[in-house]
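> A predicted structure for the sequence below; I have some questions about it.
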Amino acid sequence: MKYLLDQQFQDDCDQRLQNDIDMIDTDEQFKESYMDIIERFYTLFESIYQYYIEINEFISRVRENYYIDYTLETILLEKEGKRLLIEAYYNYAVMLLLLDRLIPAIARERILVCYVRYKSAVGSDNTTQVAMMVKGTGATFKNTPNGHNIPAKYPIDYFGRFNVDRML
């Protein structure tokens, strides 16, 4: 997936397009027809990553005594505080699992490539991190009996792509 965000890859694709008039027309037609949906999917991907960032920022601020009345210990001592922290991480895990189960890896990766190519989002702060999040896990889910193919350490490896504060 790393090479997909490489500028050389983008330049190679553009060079191939420039050499074929039919490809240019097809590319423009594709962009006009599907850019809206591609942007929606990218917004979904980026929102999941942003949720992760916000959870970590909150934990970091609590540790740095940004909130005068709260420390991590006092939050974890309160029943509601403990429940909210658990739910925040649970929701993040559910978002990742649903993303992996409902949008196949090849589709996620192609959507990201289209978005980067059409929006020139390589310089975006989150694009590389979003790419790491949407990269295939090796798990495939099919609606047939015994149709699932799940790697041995799934979903542990998937969740491990982004560090979660283990002190919690």
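Yep, it's here.
> CA only for contacts and neighbour counts going forward, please
OK.
> can you map out the helices along the protein?
For the chain, the helices defined by DSSP state H occupy 7-18, 21-63, 72-77, 79-102, 105-119, 127-134, 156-159.
> buried set for the last one?
When neighbours are counted by 16 or more other CA atoms under 10 Å, the buried residues of helix 156-159 are found to be residue 158.
> ditto for the fourth one
Neighbour-count burial for helix 79-102, counted by 16+ other CA under 10 Å, picks out 82, 85, 89, 92-93, 95-96, 99-100.
> Which residue of the protein lies farthest from its centroid?
Centroid-distance maximum for the chain: residue 21 at 34.2 Å, with CA atoms, centre = their mean.
> and the comparison structure, right after this:
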Amino acid sequence: MDQDVSFATVDACGQNLLSLVSRGNAIVAELLRLEDYLPDVFRKEKKEEGKKFAPVIFDFSYFQTSDAVEAKIEADDNLKKLDTQFKESYCNVISRFYMAYESIFKYAIDLNGYLSDLSEGVYFQHSLDNVFADADGKQLMCEALYLLGVQLLTAEHIDGATRERLLVAHHRAAVQSAAAACHLDDVCKLLRSTGLGESGRRPANYPEHYFSVALAPQAAMLYVCLFFKPAVLAMETAMMREIVDKFFPDNWVISVYMGSTVNLLEAWEPYKAARTVLHASLDTAAVKQLTGKHATRMEWSFQVK
């Protein structure tokens, strides 16, 4: 590449990466701005303000009993009026929070997509190697990943329990206005409480587990897309080994879409290559180690509660 020509402006590869980085900076700026716009009803230190609307503000436990909760509100005129007042007073700012949180999810998806395109030769003059060999390319690639991490950490400035209440409030308003967001399920998974700040110590595997959630949707998309190329599932053992090692090393039951889950052991049973590789990863020692790790995490979670 001509040293006098900037990678970021010479073609679509550089321009798309520069655009992604610009978006990342804008998302961080919006998250920081929103900290000053968090309504008092959601602030822990403003308990008096929150008491009035407490009966119609819910955390993620709402999703387990949503029908019963909505029926209770509908059956009580006072609760209905309170719910309506809450939505009319805070709907716009809650929507703004949701859009900011959704933008983090979309950024992660687009960053993954860009890297996949680069690896698969979509930008025929570029590869990961020559982008990293270019000074501007290396700077932008590092900055793009850095900004995803900054977005996730900045979102944590508002505690997890409050984020959950904001997301549920948005969901309830969006559903009833027929404007439910298509990414809500994924955004809830990404921005759910990490446990940070809920006890006197840092949560186990924080923030690496939190960061990994941002990349998890790629595994679900890959699972679905593989059925468009069944020969890979059936015969490409080497490729399936790479796929399992990278995307399904310890998650064999995955969420595909809006709470729909799939057990890979069952789904891939008819496909020889996929079945063989997956079973090879399920050796007794690995399963015991994974079980122990999750047991420790659950014990810590109960201690926090």
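Cool, the structure landed. From a predicted model like this one, the values you see are computed outputs, not experimental measurements.
> TM between them?
The TM-score (TM-score structural alignment, normalised by the length of the first structure) is 0.84; 159 aligned residues with a CA RMSD of 2.6 Å.
> mind checking what the residue farthest from the centre of the first structure lines up with in the second structure?
Aligned by TM-score structural alignment, residue 21 of the first structure pairs with residue 77 of the second structure.
> got it, and residue 157 of the first structure?
Checking with TM-score structural alignment, residue 157 of the first structure has residue 209 as its match.
> Distance of that match relative to residue 297 of the second structure?
Computed as CA to CA, to the nearest Å, the residue 209 of the second structure to residue 297 of the second structure distance reads 12 Å.
> Residue 28 of the second structure too?
Using CA to CA, we find residue 28 of the second structure at a distance of 30 Å from residue 297 of the second structure.
> cool, and residue 216 of the second structure?
From residue 216 of the second structure across to residue 297 of the second structure, the span is 19 Å (CA to CA).
> I'd like the distance between the equivalent of residue 137 of the second structure over in the first structure and residue 87 of the first structure.
Using TM-score structural alignment, the equivalent of residue 137 of the second structure in the first structure is residue 81. As for residue 81 of the first structure, its distance to residue 87 of the first structure is 10 Å (criterion: CA to CA).
> What separation do you get for the residue nearest to residue 81 of the first structure when sequence neighbours are not counted and residue 7 of the first structure?
For residue 81 of the first structure, ignoring the flanking residues on the chain, the nearest one in space by CA to CA, 6 or more residues apart in numbering is residue 75 at 4.7 Å. Using CA to CA, residue 75 of the first structure is found at 45 Å from residue 7 of the first structure.
> how far away is the match of residue 157 of the first structure from residue 195 of the second structure?
Taking CA to CA as the measure, residue 209 of the second structure falls 12 Å from residue 195 of the second structure.
> Number of residues surrounding residue 118 of the first structure?
Burial of residue 118 of the first structure is recorded as 15 neighbouring residues (other CA atoms under 10 Å).
> which residue lines up with it in the second structure?
So residue 118 of the first structure corresponds to residue 173, using TM-score structural alignment.
> Contact partners for that match?
Each residue near residue 173 of the second structure by CA atoms under 8 Å, 6 or more residues apart in numbering is listed here: 87, 91.
> at 10 Å what do you get?
83-84, 87-88, 91, 94-95, 167, 179-180 (CA atoms under 10 Å, 6 or more residues apart in numbering).
> Likewise for residue 77 of the first structure?
residue 71.
> ok, the most centrally placed residue in the second structure - contacts?
Most central in the second structure under CA atoms, centre = their mean is residue 190, positioned 3.0 Å from the mean C-alpha point. Going by CA under 10 Å, 6+ apart, residue 190 of the second structure touches 101-102, 104-105, 152, 184, 210-217.
> which of those lies closest to residue 67 of the second structure?
The closest of the contacts of residue 190 of the second structure to residue 67 of the second structure turns out to be residue 184 (CA to CA; 17.9 Å).
> Looking for the alignment partner of that closest one in the first structure.
Residue 184 of the second structure maps onto residue 127 in the first structure, by TM-score structural alignment.
> what's the burial count for its match?
Neighbours of residue 127 of the first structure using other CA under 10 Å come to 20.
> mind checking how far it is from residue 147 of the first structure?
From residue 127 of the first structure over to residue 147 of the first structure the distance is 32 Å, taken as CA to CA.
> How about residue 106 of the first structure?
Plainly put, residue 106 of the first structure is 17 Å away from residue 147 of the first structure if you go by CA to CA.
> same deal with residue 12 of the first structure?
37 Å.
> and what of residue 74 of the first structure?
If you go by CA to CA, the gap between residue 74 of the first structure and residue 147 of the first structure works out to 46 Å.
> With residue 36 of the first structure instead?
32 Å.
> Ok, residue 61 of the first structure next?
Note on residue 61 of the first structure: its distance to residue 147 of the first structure, by CA to CA, is 44 Å.
> The two: who's more crowded?
Neighbour totals were compared for residue 61 of the first structure and residue 147, and residue 61 leads with 15 against 10 (other CA under 10 Å).
> Tell me the counterpart of the more buried one in the second structure.
Using TM-score structural alignment, residue 61 of the first structure pairs with residue 117 in the second structure.
> Quick one: residues contacting the residue nearest to that match when sequence neighbours are not counted.
Leaving out its chain neighbours, the residue that sits closest to residue 117 of the second structure by CA to CA, 6+ apart is residue 123, at 7.0 Å. Residue 123 of the second structure sits next to 11-14, 114, 117 when contact means CA under 10 Å, 6+ apart.
> Out of those, which are shared with the first structure?
On the basis of both residues aligned by TM-score structural alignment, their matches' CA atoms under 10 Å, what survives of those in the first structure is 114, 117.
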